[in-house]
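K.L.:
Sharing a model prediction with you, sequence too.
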Amino acid sequence: MEMFSTSTHAAVGLLALACVTLIASHLFSPLRSIPGPLTARFTRLWFFYRVWQGGFEKENTALHRKHGDVVRYAPGHYSFNSPEAVSAIYGKGKELDKSSWYEAWNAPGFKTLFTEPSIKVHGQLRRKFQSTYSMSSLLTYEAYADHCTALLISKLEAIAKSHGRADMALWLLCYAADTVAMISYSRRMGFLDQGADVDDFFKDLHGNLFYNTTMGIYAWIHPMIFNTTAFLARWGLIKGSPRMSLARFTTNVISKRRVERAGGEKGQTIPKEADDETAPKDFLSKFLDSNERDPSQFTERDIIVGLIGNVIAGADTTASALSAILYQLLKNPTVLSKLRDEIDTNARAGRLSVPPTFKEVQSMPYLQAIIQEAQRLHPAAGLPLQRVVPEGGADIAGYTFPAGTVVGVNPFVLHSNSRIFGDDATSFRPERWLDPDKEKVSYMQRHNMAFGLGSRTCIGRNISMLEMSKLVPELVRNFDFELDDELKGECAGWKWINYWLMRPVSLPVKIRMRVVQ
């Protein structure tokens, strides 16, 4: 009994000491004047709960509106909303390493382009893949995008001629996922064929996003949970993660392709009519070429990681942007009318093919402005892009932050900053990107975080732009869409969910075939 009492007293004493130390560290911190929620000064629970609710971008925006350019959202974690902070954190030659939050996005000890914390190591990894994502390589992927565009158009035509209603958020996700799979493997995963979530892939992927986003806040727990779930999945006691199922799919495709290559076959299905040396190569073929040239530099793991990353990173991001474009067009009929004029004028002049080429759509300024503006108001990421202050500290936005402090800018917050995007920063106005003042446009572009900033800019941004630029004209010139009643009106809210990646819950519309005079 006496031993139990002594142990209890010791535990209480240690807890009290920890609390006193925590409070003292805050009271004597040079950053104690930075505002934020009271509980966020002492615990990450405030941040965890708001992220768990799926709408942290709104909380983050409200904090900055109330307190200004710098706010605290967890102990040692600070969010910024100023051009100066963007330069200090992500600027060329100043970029900071990523925080431990990213560790929950992969297997323990395993790093990818997205999760690698070190700027230097990230640069080395990126160079392995850079050429396959370059603008020159992009044109070889058009046939794959055209294939999926034609299939989506045919599916929407059938809907327009029957019941005329569809959830475009789902259809655009099916399109983006199958297109990036085609570009990666020359194979669709079947989403467009069924117009549905095949084998609950999207459901599992979104569940994984929830886990990664929330668990990153307490990343030190991740290895234990990951290893336990991997063990249970190996024995069939629980379902594996979508990354695991995609890894199995990928390794099977790689094995089949190696057999085909050994037999002299190209192993590609698109385009069927181009059975010659000029036929486009998918990512798998290009990765295998790199591996065969130098297996020590481009490993089997590089092949698998690159292909899986394409599908996981390229599906929801592009689909969400496409949903945002369509929604904003339907909410802003004047913009839609101007885009249709641009599309019809180019088509009549023979400058817009069916399907359009990427070169053609790049020469349509209003279309490109719409894509930029939709991504500005609906960026892919809805949390601060966390970076760690290095040894020696850093001066950011008038404060000196010690080494180890986590700092970051939330794209959703920054994109509504009137000092960068004007007094109407919260409004959808594509014309801002066509302003004759080139310096003003350049300044906005330097603070556009739709694809990230600096050397960590999304490596797949060209592919995403290819898909969006080619699909939107086809949707606009073939169909008349109308928002469902629940999304009409000034006060109607469009529901998004934010687990780092911001995605629409749904986009219900009515569809009719467009009659062109």
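P.N.:
Happy to help now that I have it.

K.L.:
can we go C-alpha only for contacts and neighbour counts from here?
P.N.:
OK.

K.L.:
Skipping adjacent residues, who's closest to Ile221 in space?
P.N.:
Take Ile221 and drop its neighbours on the chain: the residue closest to it by C-alpha to C-alpha, 6 or more residues apart in numbering is Met215, 7.5 Å away.

K.L.:
Does whatever helix or strand that neighbour lives in pack against any helices or strands, and if so which?
P.N.:
Assigned by DSSP states H and E, Met215 belongs to helix 201-215. With contacts defined as 3 or more C-alpha pairs under 8 Å, 6 or more residues apart in numbering; DSSP states H and E, helix 201-215 has these neighbours: helix 45-52, helix 242-262, strand 496-499.

K.L.:
Please identify the helix or strand for Leu367.
P.N.:
Here Leu367 is assigned to helix 365-377, by DSSP H and E.

K.L.:
Same check on Val472?
P.N.:
Here Val472 sits within helix 461-478, counting by DSSP H and E.

K.L.:
pretty sure the residue nearest to Ile221 is touching Met224, no?
P.N.:
No: counting by C-alpha atoms under 8 Å, Met215 stays clear of Met224, with 11.5 Å between them.

K.L.:
More neighbours: which of the two?
P.N.:
Met215 (21 against 10; other C-alpha atoms under 10 Å).

K.L.:
Next secondary structure element downstream of the host helix or strand of Arg127?
P.N.:
Secondary structure from DSSP H and E places Arg127 in helix 119-129. Past helix 119-129, further along toward the C-terminus, the next helix or strand under DSSP H and E is helix 135-138.

K.L.:
alright, now check it against this:
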Amino acid sequence: MAFAFGERFGQSHSATRPAIDAVRTLGGAVGTSRLASNSVDDPVTFPKGKIDELLSATLELVETVQEVQGSPLPDLKWAYVNSKPRVRRATKLKEDCIVSELENAVGRLGGKEEEFVKSAVDHMVFREKTLASKDGRVPDFFSRVMIDEIFGFVIAGNDTSSTAISWGLKYLAENQAAQKKLRTSLETALPRAASEARVPTIQEITGTQIPYLDATVEETLRCAASVPVVDRQAVVDTELMGYHIPKGTVVTCLVTGPSMTSPAFPIDESRRSAGSKGGERQRHRPWDPRDMASFKPERWLVGKANDFDAGAGPQLAFGLGTRQCFGKRLAHLEMRIMIALIVWGFELLPCPSALSGHKPVLIMTNRPKDCYVRLREVERNIDISKTSRNAM
């Protein structure tokens, strides 16, 4: 919310603060929240904080997508879902909020981009003003496109990041060697925080090169498929692999599967276009088919120095090219910070098999049905001077 609408908005519409306050009400009696059983293998249910009505409305609208999934008549089902009073109320709250924030941005619209832009909404308003000037038209700051793009950014940015982080915690708990390498890499790259036995600051995490952390984030995105497909609509008649694609056709690409987590389909190279035979495709090496289904952050590290290479192999988590996800850099930043802080402070231990399934639930994103953590606080007592910077 802060990234979308500005720091002021993010502070007043936070889901994090109510959640922390709710857990604090337990005091030292966290164990009493288990209630139903004394078994250490039973899940603990923590109290949930009450969030404000705007965030509730946003989450309500996200959940409506699940109601339409699999319907044989999606248009009719969508119309029915949107006719429900709770959905109509949530929609009005969302619309009023976005229009209000657009009005605030337009009212503050200044001359220089670097002085004006403090949020995604500011950026969109400034870009609309610039494009309108080039096109010789009056800027339309409150168009349906502007409103829908802002809301799409809010819900997609929240759901994709939280889902990817959830999968990442599962992968690290199931891959203890990778988790230990990541923790060692963090301690090596952030020696001052380790020697002072404190949590590293956001500035330390974001301002330090930690190749294995970047590799862990990228491998999580590759394996998780938080968004299972990327689709593009042909704006002109075209051709793919020798097949005619009429204008208006939606082409869907799987984010996981062949070429990503399983061996690629055999392709007759003569069918490829000249652009496909060179350029972007040649830059990405195919993954080793022997272990491409496994969670292995090392696949993103290259050379003797184990440098992180985002182009080490094929990846479609954010799409590619000029139409790739607008929030890619934000997602990487959020995941980098969250995973680093969690692994720094806690060991992620394996959970019981009954709570460790990989079955997804498709709502807006491909969420893990079972996402539990078994935590043990890290006891840090290390001699940083003996830790190699190349330890991986």
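P.N.:
Looks like it arrived, so ask away. Model, not experiment: these values are computed from the prediction.

K.L.:
Quick TM-score on the pair, please.
P.N.:
After superposition, the two chains reach a TM-score (TM-score structural alignment, normalised by the length of the second structure) of 0.65; 326 aligned residues with a C-alpha RMSD of 4.8 Å.

K.L.:
wait, what's in contact with the counterpart of Leu330 of the first structure in the second structure?
P.N.:
Superposed on the second structure with TM-score structural alignment, Leu330 of the first structure falls opposite Ala173. Neighbour list for Ala173 of the second structure: 179, 348-351, 373 [criterion: C-alpha atoms under 8 Å, 6 or more residues apart in numbering].

K.L.:
Let's see that with 6 Å instead.
P.N.:
Counting by C-alpha atoms under 6 Å, 6 or more residues apart in numbering, Ala173 of the second structure makes contact with 348-350.

K.L.:
can you check Tyr78 of the first structure too?
P.N.:
71-72, 407.

K.L.:
For Trp46 of the first structure, state which of these is nearest.
P.N.:
Arg72 (10.9 Å; C-alpha to C-alpha).

K.L.:
The helix or strand containing that closest one corresponds to what range in the second structure?
P.N.:
Assigned by DSSP H and E, Arg72 of the first structure falls within strand 70-74. Following TM-score structural alignment, strand 70-74 of the first structure has no partner segment in the second structure.

K.L.:
Report the angle between that strand and helix 45-52.
P.N.:
Compare the direction of strand 70-74 of the first structure with that of helix 45-52 by axes from the mean of the first three to the mean of the last three C-alpha atoms, to 10 degrees and you get 90 degrees.

K.L.:
Val389 of the first structure contacts Val407, correct?
P.N.:
No: counting by C-alpha atoms under 6 Å, Val389 of the first structure stays clear of Val407, with 7.2 Å between them.

K.L.:
higher neighbour count, these two?
P.N.:
Higher neighbour count among Val389 of the first structure and Val407: Val407, with 25 against 22, using other C-alpha under 10 Å.

K.L.:
Kindly indicate whether the spatially closest residue to that one that is not a sequence neighbour is helix, strand or coil.
P.N.:
In this structure, Val407 of the first structure finds its nearest non-sequential neighbour in Tyr78, 4.9 Å apart by C-alpha to C-alpha, 6+ apart. Under DSSP: H, G, I helix; E, B strand; the rest coil, Tyr78 of the first structure falls in the strand class.

K.L.:
what about the strands in the stretch 151-300 of the first structure?
P.N.:
165-167 (DSSP state E, counting those that start in this stretch).

K.L.:
burial measure for Lys359 of the second structure, as a count.
P.N.:
Per other C-alpha under 10 Å, the neighbour tally for Lys359 of the second structure reads 11.

K.L.:
and the gap between the counterpart of it in the first structure and Asp193 of the first structure?
P.N.:
When the first structure is aligned by TM-score structural alignment, Lys359 of the second structure is paired with Lys495. Distance of Lys495 of the first structure to Asp193 of the first structure, computed by C-alpha to C-alpha, to the nearest Å: 27 Å.

K.L.:
what's the distance between Asp231 of the second structure and Arg283 of the second structure?
P.N.:
Distance of Asp231 of the second structure to Arg283 of the second structure, computed by C-alpha to C-alpha: 22 Å.

K.L.:
you'd agree Gly408 of the first structure is in a strand?
P.N.:
Yes: Gly408 of the first structure sits within a strand when classified using three-state DSSP.
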